[in-house]
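**Student:** Sequence and predicted structure, then a few things I'm wondering about:
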Amino acid sequence: MAKDNQKILAIDDMPTNLALLGLALQDDYQIQIATSGARGLELAQDDPPDLILLDIMMPDMDGYETCRRLKLDPRLRDIPVVFITAMNDAEAETHGFALGAADYLTKPLNIEIARLRIRNLLERERLRRELQRREAALRLAASVFAHTHDSVVITDAENRIIDVNNAFSRMTGYSKDEVLGKNPSVLKSGRQSAEFYESMWCSLLGSGYWNGELWNRRKSGEVYAALTSISVVRDEHGRVHHYIGLSADITPLKNHELDLERIAHFDPLTGIPNRVLLADRLSQALAHTRRASNTMAVCYLDLDGFKPINDQFGHDVGDQLLIEISQRIKDCLRAGDTVARIGGDEFVLLLLDFNAAHECQAVLQRMLDRVAEPAAIGGHYVSVSASLGYTLFPADPADAETLLRHADQAMYTAKQGGKNRYHLFDREQDRLCSVRGSNLARIGSALRNGELALYFQPKVNMRSGRILGAEALIRWHHPERGLLLPAAFLPDIEGSDLAIAVGNWVLRQALVHAAQWQAAGLNIPLSVNIAPRHLLDADFVATLQAGFAQYPQLAANCLELEILETAALEDIGRVTGVMRECQKLGVSFALDDFGTGYSSLTYLKALPAETLKIDQSFIRDILADPEDLAIVAGIINLSAAFNRRVVAEGVESAAHGLLLLELGCDNAQGYGIARPMPAEQLSAWIAAWTPHQEWRLGPGRQTQPLRVG
């Protein structure tokens, strides 16, 4: 406490009595004057001084009463009071000290002695306050030491424990007596290396402070995480006197971090890395492969036949199968390899440190064989296979994202090639995929921009001339290439989601035209070609129902769906189910391009199609090729035997039609009847249509199909 901050309050009804003393003190202290006891009390209460000089003999309230009131105030009672009086008797002095006075100065004052005694009193008061402050600090420290939830450890210069608090015992399980004199290393868990502790002590002795995370072990053996700070306390000579360590148990926080880490980087079902961790592992694997100058394989694996198992036995069995397959794949990997599940039944593998491609292929084949083994799950024996695509780095010098895409493309090739096999990425195939991607984007744009249109090709009864209906055929009004036929763009969208979008557009447009013609008094049944992926889409029947709901006035039999025979046989059970659902709506079916597939009697009986359409490749050459003629005659006889209607495609001349009539096929379509035309031309064509004269005069007596050969 500096002198220039100390204040002395002088209370005297005749301040001139203290003039000499005030002059002697004013250079070292702040001097405040009060001319009565009451005023002195007010000033002291407003801003307590460090020392009070108090005259005894004063009117109204003498010095004794003033002192007594000062000592009653808790804020003022410790302030030293020095009586200044002319009375020089022991009784007055005793009375003053009894009231709590610190000293007596008698008049006349010896200025030098008074100044020294005042200085000593103020110094003693300063020391008293400092001691009081330190005692309060010690009490606070002791309270904090005893009651804090953080562990406190105090060690001596040799790092032997000399004191711990209750929180230490709660955290570690050790009592104070069990650790006194021991080194804190008794808590070490072994999780952190000797180098870690060397670095800690280097920092501690260098800067006098260290903080970080320690993995310690409780008395019970349980490992826990502690956020710890250690401070060095030195003596006045700079030597280490003791160390103080403060620790907080952060095990729940660390466990939560581990849970978040697990959620963020590992698949919750199988426990293997997920897509996020895969990206990090792939980056590291690429760097490792570059340094090692060898080969790594990036593989994309998709299970074959997993969805039917999920559908038949439920998701619990499916999940257990995925766990089993994940473990089998892990068992086939070597140290340093990675398997990650990136969704559903899709996995990515990173196989490192190959010197030749055949080494990789041996691992992949072993993996395929292991995956294909049956598994007993939930009382069921189930089995799947895998289609696996892979690419080799650095032979394929792409970045991480592109490598995954290449492996994915190769996987699809493996699946299309028969499944349960692996396939190496092919650059030419990638180029074709890129071209197809561009084409898909352009066709999607054409769909959105109204560049697609429907043309209609009539189907007729050649014998009677009756209009049977019309087939809706898609066309593309390409801004640069002109009018494009389906063969120029539909193959690009086959198997994609865009095929469904285009198919739905065709259905909607066909219903729009059918409704418009019906409103004009023209009932024309329309045929629409349906792609296999579109037919088996989960929403197909619902979409068809919604389309009919928009046009409730349409006749139930206004729509026929044409499906490829070969496509129907890929999943005959599902196709048959969809067909029967559509037939409940009044929709009929035709097997398109019949004769180019299996044409099995069993399949023909199973598929509930009302019509067979003979492929134009057979019709085109029946005038000159006896084999094609025999095939066509056989199909016509087959349709009669199964009570199916038959329509011949590709009738290009009157001669074609005449021969078909002789064979017993009256229904046809083709350029010899009409080319596909825009919707606005169909009504006029129907009004003007007459069959060829020779068809009307032809084999009218023929009532049964001819048998050829």
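**Tutor:** Looks like it arrived, so ask away.
**Student:** When you work out contacts or count neighbours from here on, use the C-alpha atoms and nothing else.
**Tutor:** Noted.
**Student:** if I look at Met579, how far off is Lys605?
**Tutor:** Applying C-alpha to C-alpha, to the nearest Å, the value for Met579 to Lys605 is 14 Å.
**Student:** Of these two, which one has the most company?
**Tutor:** Met579 (20 against 10; other C-alpha atoms under 10 Å).
**Student:** does the most centrally placed residue in the chain belong to a helix or a strand, and which?
**Tutor:** The centroid of the chain falls nearest to Ala264 when counting by C-alpha atoms, centre = their mean (7.6 Å). Using DSSP states H and E, Ala264 sits within helix 251-265.
**Student:** about what we covered before: so the residue nearest to the centre of the chain is in contact with Leu278, correct?
**Tutor:** No - applying C-alpha atoms under 8 Å, one finds Ala264 not in contact with Leu278, separated by 11.3 Å.
**Student:** Where do the helices of the stretch 301-450 of the chain begin and end?
**Tutor:** Here the stretch 301-450 of the chain has its helices, by DSSP state H, counting those that start in this stretch, at 306-313, 315-332, 357-371, 400-416, 427-448.
**Student:** how about TSV for those, with mean neighbour count added?
**Tutor:** Formatted as TSV, those follow (neighbours: other C-alpha atoms under 10 Å):
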stretch	mean neighbour count
helix 306-313	14
helix 315-332	18
helix 357-371	16
helix 400-416	21
helix 427-448	14
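**Student:** Of those helices, which is nearest Ile635?
**Tutor:** helix 400-416 (30.7 Å; C-alpha to C-alpha).
**Student:** orientation of the closest one relative to helix 427-448 in degrees?
**Tutor:** 90 degrees (axes from the mean of the first three to the mean of the last three C-alpha atoms, to 10 degrees).
**Student:** what's in contact with helix 400-416?
**Tutor:** Here helix 400-416 makes contact (C-alpha atoms under 8 Å, 6 or more residues apart in numbering) with 279, 282-283, 286, 298-302, 387-391, 396, 420-426, 430.
**Student:** Alongside the first one, take a look at this:
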Amino acid sequence: MVTGNVGRNAVELRQEAERKLAARRLLLPDDEPSSLRLVHELQVHQIELEMQNEELVHVQSELEHALKRYEQLYENAPVGYLTLSADGIIGALNLTAATMFGAERAVLVGRRFDALVSDGDLPLWRAAMASMLRKECGGRQHVDLALRQSDGELIHAQVDFVRIAGQAPDAAILVTLTDIGERKRAEARMRLSASVFAHSYDGIMIVDLEGRIVDTNPAFTRITGYTRDEVVGQNPRILASGRHGTDFYAGMWASLHERDFWQGEIWNRRKTGETYAEKLAISAIRDDEGKLQQYVGISSDITSSKLHEAELDRIAHFDSLTGVPNRRLLADRLERAIAHARRAGKLLAVCYLDLDGFKPVNDLHGHAVGDELLVEITRRLQGQLRGDDTIARIGGDEFAILINDLSEANEVEVALERLLCAVATPVLVQGQELAVSASIGVTLYPTDDVDAEPLLRHADHAMYQAKEAGKNRFFLFDPDRDRKAQTHRLQLMRLREALNENEFVLHYQPKVDLVSGEVVGAEALIRWQHPERGLLMPGEFLASLAGSELQRGVGEWVIDSVLAQIVSWNAEGLALTASANVSAEHLLQPDFADRMQAALARHPAVDPRSLELEILESAALSDMNQAARVLERCRSMGLRVALDDFGTGYSSLTYFRTLPIDVLKIDRSFVCNMLGDKDDRGIVEIVVRLAEAFHCGVVAEGVETQAHGELLVGLGCRVAQGYGIARPMPPEELPSWVRAWQAAATRFLPGG
């Protein structure tokens, strides 16, 4: 009879067998014979064995499943397991351990464990093993080792081991391997962070959310002078220098709240009270959930670089001798002053000051004395200016001055008079009394509504005008005058282009003998064949040439063209005297006669007597004697000389008496009005008599009617020109006009 206790006890098993036998209807009454009773017992026992066998099969299945689960847990445990013999031979190991070593299990079993330990940790392992073997079973130890993988790479593991059976040398040791590589790396990072914190050259300060300093590094102490113990628990504002306002700190906190970061330059105060500049970066530190933990500030002392930067800025923007702004800083100040004047609706005076007589002082007494004088003059000028005005040295003895917030133009006059007085007061330098003065040019913005550079240029121009006017004074720039001058310059440029592009042409107005009807000559009159505006009369452009270098060039072109035209007419059989107008400035050129001779040489076919030079009296010759010498030489070449517009100038008789004249030309203003104005008629008669007295020819301009011609003949003037005879015409038309005139036999005879 089975009495085991596999799943149920014997009583329970017997009862269950009886129930099953009854179910099979095999139970016999109690009065059956003993043989039958024995059979019954055997049947019950058989059923019990069957049931017990079923129970054993079930238990064995569960044990097998449990063993498989254990093997899976063992093989795939998060730690490596292996067993060692007392002499360190690997007996068994799980899959995790094999994976940690990067090798097949079969390769590792039977190897010595210490062959897998790094050389550096081998003494540590052997000492731990020796200690373990001296202990009783159950004794535990652990050690951190660097173990060598199959490819030679090292892994860091925590090795826990315990004796599990027997005594040496038969004792077995169970070893657990835990990969601590990440922990080691984290520890290395922490050690590195701690090392960086401790050895960083930048100061580091950690602040909690309550605004209390919780830690600092040694560099912080070096920079601020505060030890860690002195500042832990304090608010960082103990470093504040007071040089930054609330807006500065509000911007800092706004950046930290919005971006978790702020960086900039800040002035703080050391423990000694000395202010210093630092470059500061503040970062907000958050945990993995994004919750704010603390703030870290990293700073570097940039005081020396800021001082160096300030020195470089001073050198770059301030005059080294006087200490006032230089030209570069002036440009910035001027831009700001213009913007301020525009916003405030005020006047800005831009002044250019140059010292009169400074160079002789510098040359006579030396540069050292000159430098001292400049420093003193600068100090005086500064004393006459307000705090928001600017004085800048822009050259050796040249200064620019900006006077702001003027309500009226006369305010600057008062200020400039003070400046002139300050400069003109003698200065005592090295025992010597020195005296200089100043010439100041000034322009007012926005009356002179231009940019910064033109403003300075205009003030400079005005300063030169002050010098030309006698020095020790100021001169106010006139924008209207400058605009006219600019227009004049532009027109001169255009006229020069016209000369170069052959846009000038000559028209000729005939001169005739009113009695004989003979054509005796023609006056060359310049015109401008403008490509866009058409034919322009002299009144539209000649005034722009007056006094310019270009006037000479145009004059030489006229003479050369007239000479060429004489040659052309002569070739057509037309022999005429042609006259060319010559300005006073052109005539007084030192080489006029030489160039006149060269022009004749270029046209050898021209008889010099065919060319007449008409001198414009209204040009007011500045050197009468020089003009006389030049004209005398021209006459010696065979040229004729006419005095144009006689009677209109302030010194007509002076001209006539001094200059070698062949012909007098009566101005058209007298001729046109002589029919109705007895005074003009009297002047015409006087000029005619004067010409007769000096044996000069006389030509009347402005003959417009038959009556004009008849009256002139009656007064004794036979040669004339004017619209009543012919208008100026292109040179190619003149020959046919001459033929038509002579064919008509036109005469201007009194009463005719």
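**Tutor:** Arrived safely, thanks for sending. Note that this is a predicted model, so its numbers are computed, not measured.
**Student:** now for the helix holding Ala264 of structure 1, which elements pack on it?
**Tutor:** If contacts are counted by 3 or more C-alpha pairs under 8 Å, 6 or more residues apart in numbering; DSSP states H and E, helix 251-265 of structure 1 sits against strand 223-234, helix 275-292.
**Student:** The shortest one against structure 2, how far on average?
**Tutor:** When you say that, I think you mean strand 223-234 of structure 1. Once fitted to structure 2, strand 223-234 of structure 1 is off its aligned match by 5.8 Å on average (mean C-alpha distance after the TM-score superposition for structure 1).
**Student:** Following element in sequence after that strand, please.
**Tutor:** Using DSSP H and E, the helix or strand that follows strand 223-234 of structure 1 in sequence is strand 240-249.
**Student:** what helices or strands is that next one leaning on?
**Tutor:** By 3+ C-alpha pairs under 8 Å, 6+ apart, strand 240-249 of structure 1 packs against strand 151-156, strand 223-234.
**Student:** Tell me which of those strands approaches Leu20 of structure 1 most closely.
**Tutor:** strand 223-234 (49.2 Å).
**Student:** Just give the number of residues close to the nearest residue to the residue nearest to the centre of structure 1 once chain neighbours are set aside.
**Tutor:** Residue nearest to Ala264 of structure 1 in three dimensions, not counting chain neighbours: Val276, with 7.2 Å by C-alpha to C-alpha, 6 or more residues apart in numbering. Here the number of neighbours of Val276 of structure 1 (other C-alpha under 10 Å) works out to 14.
**Student:** and what of Tyr64 of structure 1?
**Tutor:** Count around Tyr64 of structure 1 with other C-alpha under 10 Å applied: 24.
**Student:** hey, which of the helices and strands packed on helix 251-265 of structure 1 is tucked in deepest?
**Tutor:** Ranked by mean neighbour count, those are led by strand 223-234 with a mean of 18 (mean count of other C-alpha atoms under 10 Å).
**Student:** Quick one: list the elements packing against it.
**Tutor:** Partner elements for strand 223-234 of structure 1 (3+ C-alpha pairs under 8 Å, 6+ apart): helix 194-207, strand 209-217, strand 240-249, helix 251-265.
**Student:** Mind putting the ones you listed into a markdown table with distance to Gln457 of structure 1?
**Tutor:** Formatted as a markdown table, those follow (distance: least, C-alpha to C-alpha, whole Å):
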| stretch | distance to Gln457 of structure 1 |
| --- | --- |
| helix 194-207 | 83 |
| strand 209-217 | 80 |
| strand 240-249 | 81 |
| helix 251-265 | 58 |
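**Student:** thinking again about what came up before, pipe the helices of the stretch 301-450 of structure 1 into a markdown table and attach distance to Gln132 of structure 1 per row.
**Tutor:** Shown next, in a markdown table, are the helices of the stretch 301-450 of structure 1 (distance: least, C-alpha to C-alpha, whole Å):
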| stretch | distance to Gln132 of structure 1 |
| --- | --- |
| helix 306-313 | 79 |
| helix 315-332 | 70 |
| helix 357-371 | 79 |
| helix 400-416 | 70 |
| helix 427-448 | 84 |
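**Student:** of all these, which lies closest to Glu135 of structure 1?
**Tutor:** Among the helices of the stretch 301-450 of structure 1, helix 315-332 comes nearest to Glu135 of structure 1, with 66.0 Å by C-alpha to C-alpha.
**Student:** just how off-centre is that closest one within its chain?
**Tutor:** Relative to the centre of its chain, helix 315-332 of structure 1 is centred 22 Å away, using C-alpha atoms, centre = their mean, to the nearest Å.
**Student:** circling back to that earlier point, so the residue nearest to Ala264 of structure 1 touches Ile263, yeah?
**Tutor:** No - look at Val276 of structure 1 against Ile263 with C-alpha under 8 Å: they stay out of range, at 10.3 Å.
**Student:** Can you name the residues that contact Leu526 of structure 1?
**Tutor:** Leu526 of structure 1 touches Gly469, Ala470, Glu471, Ala472, Ala510, Ala514, Cys558, Leu559, Glu560, counting by C-alpha under 8 Å, 6+ apart.
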